[in-house]
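[1] Dropping a prediction and its sequence here:
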Amino acid sequence: MALHVSLIDFLSVIPRLYPNDPDYFCSLCLLSTSSLCPECQHTHSTHSCPIGGLCDTHRFHIHCLFNLYVMLNMP
């Protein structure tokens, strides 16, 4: 069953879900490294895939965040 959240609501809750605490581990990127996006495995320096920051140690690319949003809203 999908959550059906708006994109604005989804993006607005990110700072609360992922505080800027180096000892805090995101549930979305538990096994990732700080140099790779855990969804697409591209490095953060890839210019065609801008970074969307979730926390200081684990980050997602913006397009991967959007893919997650789409997945959450699938029927």
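    Cool, the structure landed.
[2] When you work out contacts or count neighbours from here on, use the C-alpha atoms and nothing else.
    Fine.
[3] residues near R59, how many?
    25 (other Cα atoms under 10 Å).
[4] next one: D9
    Going by other Cα under 10 Å, the residues that sit close to D9 add up to 9.
[5] Mind checking what secondary structure it has?
    Here D9 is recorded as helix under DSSP: H, G, I helix; E, B strand; the rest coil.
[6] and here's the other structure:
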Amino acid sequence: MLYTMYVEKDFMGDQVGTFPDLPGCTVEGDGMDDLMAAVQPAVEAWAAENGLSALPPASDAEPDFSNPQRMPMLVEVDEAFLQG
């Protein structure tokens, strides 16, 4: 499933991603490659912590481009981990 993730740099220069459709789910990485590699494990951990058997549906709202410090992007999340 595709989710919108907003990416910005924190005060240490690391990339931080937040998901408006997955409240409280955040992901961090030293750069974009690290950030993208951490998305799936972060979503799986977030779902487990919240006791979810299914992920909430992704919003069809348009991404917010009003903050130039925060880049919206679509990321693929594989929901197969919820089947097992």
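    Good, I have the coordinates. For clarity, every value in this text was computed on a predicted model and none was experimentally measured.
[7] After superposition, what's the TM-score here?
    A TM-score of 0.32 describes the superposed chains when it is computed by TM-score structural alignment, normalised by the length of the first structure; 39 aligned residues with a Cα RMSD of 3.5 Å.
[8] separation between M71 of the first structure and L65 of the first structure?
    Noted for M71 of the first structure: a distance of 10 Å to L65 of the first structure, by Cα to Cα, to the nearest Å.
[9] Make sure G52 of the first structure is actually in contact with I62.
    Yes: the pair G52 of the first structure / I62 is scored as a contact, 4.7 Å apart, by Cα atoms under 8 Å.
[10] Would you mind telling me which of M71 and L65 of the first structure has more residues around it?
    L65 (20 against 13).
[11] can you tell me the helix or strand for that one?
    For L65 of the first structure, the enclosing helix or strand under DSSP states H and E is helix 62-72.
[12] what's the burial count for M5 of the second structure?
    For M5 of the second structure, using other Cα under 10 Å, the count is 25.
[13] How about H63 of the first structure?
    Using other Cα under 10 Å, H63 of the first structure has 15 neighbouring residues.
[14] Nearest residue to G17 of the second structure in space, please, no chain neighbours.
    Nearest non-adjacent residue to G17 of the second structure, counting by Cα to Cα, 6 or more residues apart in numbering: V7, 4.4 Å away.
[15] List the residues that contact the one you found.
    Q15, V16, G17, T18, R70, M71, P72, M73 (Cα atoms under 8 Å, 6 or more residues apart in numbering).
[16] Among those residues, which one lies nearest to D33 of the second structure?
    Q15 (9.8 Å; Cα to Cα).
[17] burial count for that closest one?
    20.
[18] Please name the spatially closest residue to it (chain neighbours excluded).
    Spatial nearest neighbour of Q15 of the second structure, chain neighbours left out: K9 (4.6 Å); criterion: Cα to Cα, 6+ apart.
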